[in-house]
Structure formats: C-alpha cells, structure tokens
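# Build me a structure from this.
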Amino acid sequence: MKIVNPVLPGFNADPSIIRVDDTYYIANSTFEWFPGVRLHESKDLVHWNLLPSPLSTTELLDMKGNPASGGIWAPDLSYADGKFWLVYTDVKVTEGAFKDMTNYLTTAENIKGPWSKPIKLNGVGFDASLFHDQNDKKYLIQQTWDHREYHHPFDGITLTELNTDTMKLMPETARTIYTGTKVKLVEGPHLYQKDGHYFLFAAQGGTVFTHQEVVARSESLDANSFVTEPGDVFLTNFDTPDLGIQKQGHGALVSTPGGEWYYASLSARPWNHENESAYDPRGWSTLGRETSIQKVEWDEEDWPRIVGGHGGRVEVEAPKDAIETKAPADHSRHDEFDNADLDLDWNTLRVPFSESMGSYGDGKLKLIGKGSLASNFDVSMIASRWQAFNFDAETKVKFNPFSYQQMAGLTNFYNDKHWSWVFITFDENKGRVIEVGENNRGNYTSYLKDDAIKIPDGTEYVYFRTKVRKQSYSYEYSFDGNNWTEIPVTLDAVVLSDDYVLQTYGGFFTGAFVGLAAVDYSGYEEPAEFDYFDYKELD
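Reported below is the predicted structural model:
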C-alpha cells in the first residue's frame, strides 16, 4: 500500500498523531467550527475514518462571539495510564498585540468518549501539548506569547510540570527550553523520548509557504538545553515549489508496532490561475491546510530525517505491518436528514446545533432564520468542508419570506468576511426571487439585482446546486429537480482561500465550506425547510 498525500483532504490542520496498540488516531484543529477537535482513526496510515468529535458540549467548549479563526488551535492527543488525554486551546483574540486564550485538559477511557469535565490549565501560549515522561512526571509544553511591542511575540517554548495529584500546573517549574532559530515564529511543540534523549519537534516560519519543522535534542529538560538538529531542516517546502504538497511543518511523530517511524504534518495544495506564476504567488489554498504523512528514518547520529529529503513526497511507503482499513473511496455523501443526530461531517459556527437554530429528522432540516452570515453570534447554518477541488453540491429548500431581510439557500463559506450564496428572498416588485450574493473582504455584492429570478407562483420548493471547479465556481437553480438553469455569475474561488484571506486578515486558518443557511435579520425568525443535501466529488 501507498500513503497518498494528503491523507486527510480539506481543512484538517495541525495534526496530533498517536498510536494505541495497532490503531492510529489523528486530532486536528477546528478553530471557530463546532464541535471542537476533529478525530480520525486508521490501522494502516492510508485509509482514515471520521470519529465523533470530543468537544461536543458547551461545558467543554463555549465559543460564542469568538472571532474567525479563533477557537480551537492545535489540540494535542496523547495516551497514558490507560486513557486518552486531550489538551486544547480556546483562542478569544486573534488580531493585534494580544492572544487571549485558555488551555484546557480533558480525558476519556474511550476515544469516542465520554470526555471529562475540562480542567483549566493556563493561558501562557497556544499549541500546548502534554508530555508523559518515563519517570511518571507530566509536563505541558507550549508556545509562549509576548504582547510587548519591543519583543518578538513568539517567546520560545515553555515547559511546565503538571501536578498529577491536583491536576494543576506548577508555574514555579516553568522554564524556556528552546527559542528556535533565526527563522523565528517557533510554535507547535511536541516532546518525545528515544534512546536516552529528549527530542523536541517544533514548527517555525509561520503556517504559510515559508513554514518548516525543526527538531532539537537534549539529555535533560533543563532551561535552554536543547540543541537544533544540524544540517538540513527536518521538513519544509519553502525550496520545493514544484512539489504537489506545500506548507508542510507543524505536526507530530509516531512509531509503528514494527518500529518504523512516520510524521504527520499540515500541508496545502495551492493552485494558480493560468495567467499567474506558480512561484510568486505560490498559489491559492481553497481546501485549507490538510494533513499529510511522511516516513522518517534516523541517521547515524540518531537524528530524524524525512525519507526522500526535507520536502517529503506525495506518495509514501505504508508501514510493513499495516492492517488494511476499510474507508469510503472519497467523501461524496447524501443526507436525507432522517437520523436523530446530524451526520459527523456537519459543523456549525461557534455553538452546537440547538432548538433555537432549528431541528432535523424525519427527512427534513429546519433552519430558523437568524443573523446574517457576517455575524459572529447567532448564525443558522450547517456546513461541511470542501474536500475536493471539483464537486457538485445540491439541496432542495422551501422558504416563504415576506421581507428582503429574509434569505435562505446554499452557501460557499470561508469566514464572516468571505462567502457567497444562492438564496430565496423577497423583492417588493416581484415577490419571491432568487439572488446570488458575495461577501468579499466584508464588501457585499448582489449580482442579479433587478434581474433577480422570479419564483413562479405556486412553486413550493426550489432546488439549488453549486458547481465548484477548482479556480472558480457557479450556482444553478431548478423548479422541478430535473431541469437546471445556470445563473450567469462565475465567482473566483481565490476569495475562499487561506492565502487570499491572509492578505487582509491574520485569521486565515480554516478553509472553504459548503453549507445550508437561513437568515432573518429582521428578527421575525422566518424558518426554511431543506429536504436533502448531496455532495458529489468529481476529482
């Protein structure tokens, strides 16, 4: 078998990988999307299946009002003492000098839960991970944030001992163990023990095209005792622009039962318009930061090296002892909303789906109109990741607005400032109409205006479809589900890419989603009813 990267396509950033017996688990960041932390499992590192997210209640995670790309940053999954340990960060401020955040710890005996009431750890910095030392001590390792404008904001990697009796950190033990290299922006630390050494894996260079992973080593956990791996950087694509995957860096190490080693990291697959250089700009990452896996070997000096060189490979040899895992061939899916629980691929913004947002089951999804898609508070939307460059997504909706402030339909969404949708709304002259709108850097455009498409009287349902074709996408409508009409609006997919968002906003950490939404900012909460959702990958 071959590992074909990325193994987790679409927005699956900051992987934390572990193995328990013969099963591998990966935990990924989810930022402002609920539920928090995305989990997958595999027995071969090739095929992965989605598991229930651990942070599925507001007791474990309350993100109401969080900014875009706030919320869950770089969770750390580990296994010790017969249970799973999950450290996660809830970031409340993303822009400016401060990164207000809280790090929490929760545990579970089963990966599917239940997960314990969260323990508050600290707010020293993000990307916190838990290290279980062989001497039975436990330590929190984390990036350290410095708000002072005359210091670099990334103030090294801090190690703090956890009192396992009180489950509280001991700040008097805190010390800086590594400050990184002149590349700066050292973050994403994970600590391991091997052959009498402590190995610290850390990301540098920012999670963009200059991203990289470095390794440092020490015989102790003393302050500033770690020495950086000599020679080649461990992993980077800064100087491999032609490789199919880019931005590799932040991630975690895992060993197989047979003693092989692998490293899971974030990555991206940027694309370019035909009139653009493939080097500058390096490209546009509409699928966000995905998870890739590289094979690792240890050199004669006992330093880890990526097999094939520090740029890694798209295709990687699977473990010799891999147990073939059954998983869907792609991420296509059809949802009739028959189940009592929402499908695992659905996400909501900042808060869980609740009765105030709507209901589902018996073949219907009801969404109660709430705030606009530009809101960080009451948004009535469910969405799932773009996981292929080319796909069709389709739905059937019933909606009877009496005001232009009421809208319901199908959306392609990055964050509150970057999205578009096709929707039913009300026009004073035409009655119910179909419109296409786009929010680009917070600037809203109605594309049809006076040419908004009138919905024939007596029409109960309207069908919507979006056709995403890598560099661009469009919308279609139908009144019978068989005869489709393309709306003459072609939208640039760049607007829904990490790299485009980065040009004006520091929170660019997620990726494009496709979803269903209902808006009623008049406050009358007009409901919309969706009959099904279909997502079909064409790659």
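
# contacts, neighbours, all on C-alpha from now
Fine.

# got the residue ranges for the helices in the chain?
Secondary structure of the chain, counting by DSSP state H: helices at 498-502.

# I figured Lys398 was touching Glu529, is that so?
Yes - contact criterion CA atoms under 8 Å: Lys398 and Glu529 qualify, at 5.1 Å.

# out of the two, which sits in the busier spot?
Neighbour tally, Lys398 and Glu529, criterion other CA atoms under 10 Å: the higher count belongs to Glu529, 22 against 19.

# and that one, what does it touch?
Neighbouring residues of Glu529 by CA atoms under 8 Å, 6 or more residues apart in numbering: Lys364, Leu365, Lys366, Leu367, Val397, Lys398, Phe399.

# Proceed likewise with the subsequent sequence, for comparison:
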Amino acid sequence: MAMPQLTNPILPGFNADPSILRVGEDYYIATSTFEWYPGVQIHHSKDLANWDLVTRPLSRKSQLDMRGNPDSCGVWAPCLTHDGEKFWLVYTDVKRKDGSFKDAHNYIVTADKIEGPWSDPYYINSSGFDPSLFHDDDGKKWFVNMLWDHRRRPKAFAGIRLQEWDAKTGKLVGKRETVFFGSELDLVEGPHLYKRNGYYYLLTAEGGTGYTHACTLARSKDIWGPYEMHPETHVLTAKDNIHAAIQRSGHGDIVDTPDGKTYLVHLMGRPTTQFRRCVLGRECGIQEAYWKDDWMYVKNGPVPSLHVEVAGTRDVEKYWAEQKYTFDKELHKDFQWLRTPEPERIFALQEGKLTLFGRESIGSWFEQALVARRQTHFSYDAETVVDFSPEDERQFAGLTAYYCRFNFFYLTVSGTEDGKRELLLLTSEVSFPHGDLELPLAAPIQIPNEGKVKLALSIRGAKLQYYYALEGEELKKIGPVYDASILCDECGGHRNEGSFTGAFVGMAASDLNGTVLPAKFDYFLYRPEHEETDRYEIHSQ
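Alright, predicted model coming up:
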C-alpha cells in the first residue's frame, strides 16, 4: 500500500540549512535564523509531514547578541544532535561575511530536554562556519567545520576540518586536519558526519546557495580519510535541470525512521517571476533515499522531487488557516525581532496591545523596533490597527513587508514639521540594492491628529498593494502596486548569492528624535490566499 504523498517544502518560508534528528519516535529539525532573534528554530514532528515550532533555544544575551551584525549574518547552519543523554546544538554567529574575511564564531549549547533550558555556550573556534558535532560509537566527539582561508583567490573555501572535542574540558584537543576538499563544484561547506556498516560518511553542501547548490557525499573506513567520492558525486541537486519545480537544492542532513527508511532533508527554493526570484526564501524540503552497495541515493534523484511519500498525512487546512494574533499574554511564537537580546527595549505587551518603543530607523543593524512573522504563502493579506501620535517626520510607525535594510515596503503613520499626522509610504523598490528610499516619496495623505488607523496590505504573487482606513471607515487603496518579488535573496543587496533569509511581514516603529515614542497595535492578521499562479503551493493530494 502506497504511503501518503506530501508536497515540498515541509517547512515553508524562510527555514534554511536544516539539521534533522530522531530521538525515539520524535523528529526534530533545527534551521538557521541569521539576524532574527531568538536564534535557531527547532520544529518537532511525529510523522515527517506535520511540524510544529517547539523552541528557539538561543534566547538570552549570554548565548547570542547580534547587535551590529550585518544583514544575512548572525546564526548560520545549526547542527542538532543527541548522544543518548542530552541534546547538543552547534551554531555559528557571523559578525562579518562580505569581503575577504569571515568573522564567524562557533559555539555549542546543550539541554536535557528539547524545550530547554539550554546552557550557556562553549566557545569552540572561529576558523570557519557551518560546524557540526559527531558522536562516535566509542564515546569520542568530533567537531567538523569548513575552513575559511582569506589568502585564497577567488574563493576562500579551503575544505572540511576535523578535530576531537573534549566534553569534559569544553575544548578542542589533539590534531586538527583537513579531511575533505570537495568536488570540482567547489565551495564545500555544511558538513555532517555519520557512521554506518563500518563506513564514515561525510555529507557536504557545495556550489554556493543559489542555482548550482548541491549535496555531495563521500565515505571512508577511517574518520581521517581518505574519503572516496560517491559514484554520482552529488546525491541531490537541481543545477542541471532549470525546469525542476524545486531549485537551489543542497545543504542536507540524513535521518532514519524506526522502520528502516532513510530520508534527506535539504535547503530548497521555489522560484517565481521571469527573474527566478524565490520570494519565500530558502525553505526546508525532504526526499526519500535508499542504500545500495553502501551508498545512499535519493529516490528519483539527484533532482529533488516536489511530491514525496512519508508516513504521515499533512494537515492542509492548518497550512491555509487565517491567523489573527492578539497580544493579551505573550508574543506568539510565529513572531521574531531583529538582533537584540534585550526585547524589553523595543516592545512590550501592555493592556492587550503590542507596544513598540520607537528606536532606530527601519533597517538598522543595532536596535530597531520591528516585530514580524515569516511570509509562508505566495499570496496573502495582512492587517493591523495602530495608535500612534507622532510630533514630526522623524517619528513613524506602521506595517512593513520586509526582507532587509536593502529592500522593504513600509506604510507609516508619521508627522509633518508642524505636527500634523499623515500616512507616508517608505519603500526601497526602485533603489535596491542600495537601500535608499525611493525618491520622490509617494504623496502623503493627511489624517486626523487623533484616532487609530487600520493598515493593510495584499500580496498576490509579485504584486503588493497597501490599504488604510480611519475609524469607522472601509479600507481604501494607498500608493501604487509595488513589485513584491524584490523581497527575496536574489535582491538582498549583496553580491551574487550573498543574501540568505526570507520575506517577513509585521509591525515597526521608529523615533529618530530619541524620545522612544510608543506605537500601540491592537492585533495582527495574516490571511493566506489561493491563487492560480501559485504553482507550487501546498494542496491536498
């Protein structure tokens, strides 16, 4: 009897660089969060089809402080493992990524339970990024990371480095050696080690994070190598098939089910528009795999499949459900903010409202009051109601569709020099990748100096339209139709394949006078919408 099919991805929207783990009947996936706080998303499933966010473990200053981290820096490629006693999480905090140098600091935290509490971190090294921890059957633990060599031109990826990690002292010990240099595809990173039938298997990511991305597999009888390349070299990639529904496929991890099946989870993207823009960011997909002659192969691979058989049946109604968030008790787990481990300085839940304390401008790398959730559908509506009384043009708050400082759309309640309120659109559509506002600004709309304002937006594929309404009135359009497809990695303001996150939608407030003027939001609504153009949306099979 055939198992149910699900449609990739299993974690839609920005959920990159998956690391998967099974403990008993429970599956866990850890994914990158980059500059978004708290750090690392960990989802849980019983059936590989339905996943729920259970924790973001890096939630305090001693573990993670990203103030000043540039866009697409922060937490890269976590690795989640379990040694039979407790959970281990390895992660990188990247402080600089552009140019010849990478300031990438690697850490380990632990917890007895997945929900935590998670420990303060062990600092490991800063020689590269995307590290993992392998627990060998003799009790030894091995730290594996790519090596960055700033002397190399034009590419500084210098291979996969191995060294033993002593859990008692919390330090790397013994020799360190580069054990794998990758294939001709180059840019080898994201290593994971496994042991099976007497072989050590090394799964790596290659080819960058764009359309030549791939998973490469090698094996050796000795952990130090030499490592023999897989007969097909790349076990998963869409680099040679531009028509595949799933692109940018690589950076994977392997898990076995209790009944002996093997699955590979992986990074993926679903391009839209003639520019091949992945507006939902780098998502998490899954592929069924099998073993032959002690080599793993992806079923129907190496090109990733859009539809995959797993034991569970996805709750499609949940995926399409409207979400109306209220602010009575605590911030819903769908929301994150940027960089700071001191959220009390940027927001509070007060009297059933979300109060944002105006801080720096939108796109600041240090302290901006922005609370948002991922865009997880190609088409959706968003809505909020704000109470905000700006004194001048340096104070503004409202509804934003946001990727990073280089590309955003922002409908604000702001002020004029003489203290009158107005609605003002601040966008960077035309100016990307420079991050400047589109000038001249769209004509503002004067509104009464008192009273709440409803702000809304609709995204239908690549088209974004803003709306507003005063109290007691119906929503009306404001501004032109914008190109929402720029909210993507491909337009992230960095050099080619240098942006790594995804589109968010949420609430923001700025006070460039430094008086921390509050903006109060009543609720936030996110409503997915079906569109015929959404070829790869998740539907029932």
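
# Now the TM-score, please.
Here the TM-score for the pair of chains, by TM-score structural alignment, normalised by the length of the first structure, is 0.94; 523 aligned residues with a CA RMSD of 1.8 Å.

# Looking at the contacts of Glu529 of the first structure, spot the one nearest Thr89 of the first structure.
Checking these against Thr89 of the first structure with CA to CA, the nearest one is Leu367 at 29.8 Å.

# what's near enough to touch that closest one?
Contacts of Leu367 of the first structure by CA under 8 Å, 6+ apart are Met357, Gly358, Ser359, Ser380, Met381, Ala517, Ala518, Pro527, Ala528, Glu529, Phe530.

# What about the residues you listed, which are in strands?
Applying DSSP state E to the contacts of Leu367 of the first structure, the entries found in strands are Gly358, Ser359, Ser380, Met381, Ala517, Ala518, Pro527, Ala528, Glu529, Phe530.

# Distance check, the second one against Ser56 of the first structure.
Spelled out, that is Ser359 of the first structure. Look at Ser359 of the first structure and Ser56 of the first structure: by CA to CA, to the nearest Å, they are 17 Å apart.

# Then Thr286 of the first structure?
With distances taken as CA to CA, Thr286 of the first structure is found 26 Å from Ser56 of the first structure.

# returning to that earlier point: let's have the ones in strands among the contacts of Leu367 of the first structure in CSV, adding distance to Asp499 of the first structure.
What follows is those, written out as CSV (distance: CA to CA, whole Å):
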residue, distance to Asp499 of the first structure
Gly358, 34
Ser359, 35
Ser380, 27
Met381, 24
Ala517, 25
Ala518, 28
Pro527, 35
Ala528, 34
Glu529, 35
Phe530, 33
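
# who touches Arg282 of the second structure in this structure?
Counting by CA under 8 Å, 6+ apart, the residues that Arg282 of the second structure touches are Gly13, Phe14, Asn15, Ala16, Leu267, Met268, Gly269, Phe500, Thr501, Gly502.

# Out of those residues, which comes closest to His530 of the second structure?
His530 of the second structure lies nearest to Gly13 out of the contacts of Arg282 of the second structure, by CA to CA, at 15.9 Å.

# who touches the aligned residue in the first structure for the closest one in this structure?
Under the alignment (TM-score structural alignment), Gly13 of the second structure pairs with Gly10 in the first structure. With contact set as CA under 8 Å, 6+ apart, Gly10 of the first structure has these partners: Leu287, Gly288, Arg289, Glu290, Arg385, Trp386, Gln387, Ala388, Gly511.

# Need the max-distance pair from those.
Arg289 and Ala388 (12.7 Å).

# What is the burial count for the closest residue to Pro226 of the second structure other than its chain neighbours?
Leaving aside its sequence neighbours, Pro226 of the second structure sits nearest to Ser220 (CA to CA, 6 or more residues apart in numbering; 6.1 Å). Ser220 of the second structure sits with 17 neighbouring residues when counted by other CA under 10 Å.

# surely Ser220 of the second structure meets Tyr201?
Yes - in this structure Ser220 of the second structure lies within contact range of Tyr201 using CA under 8 Å: 6.7 Å.
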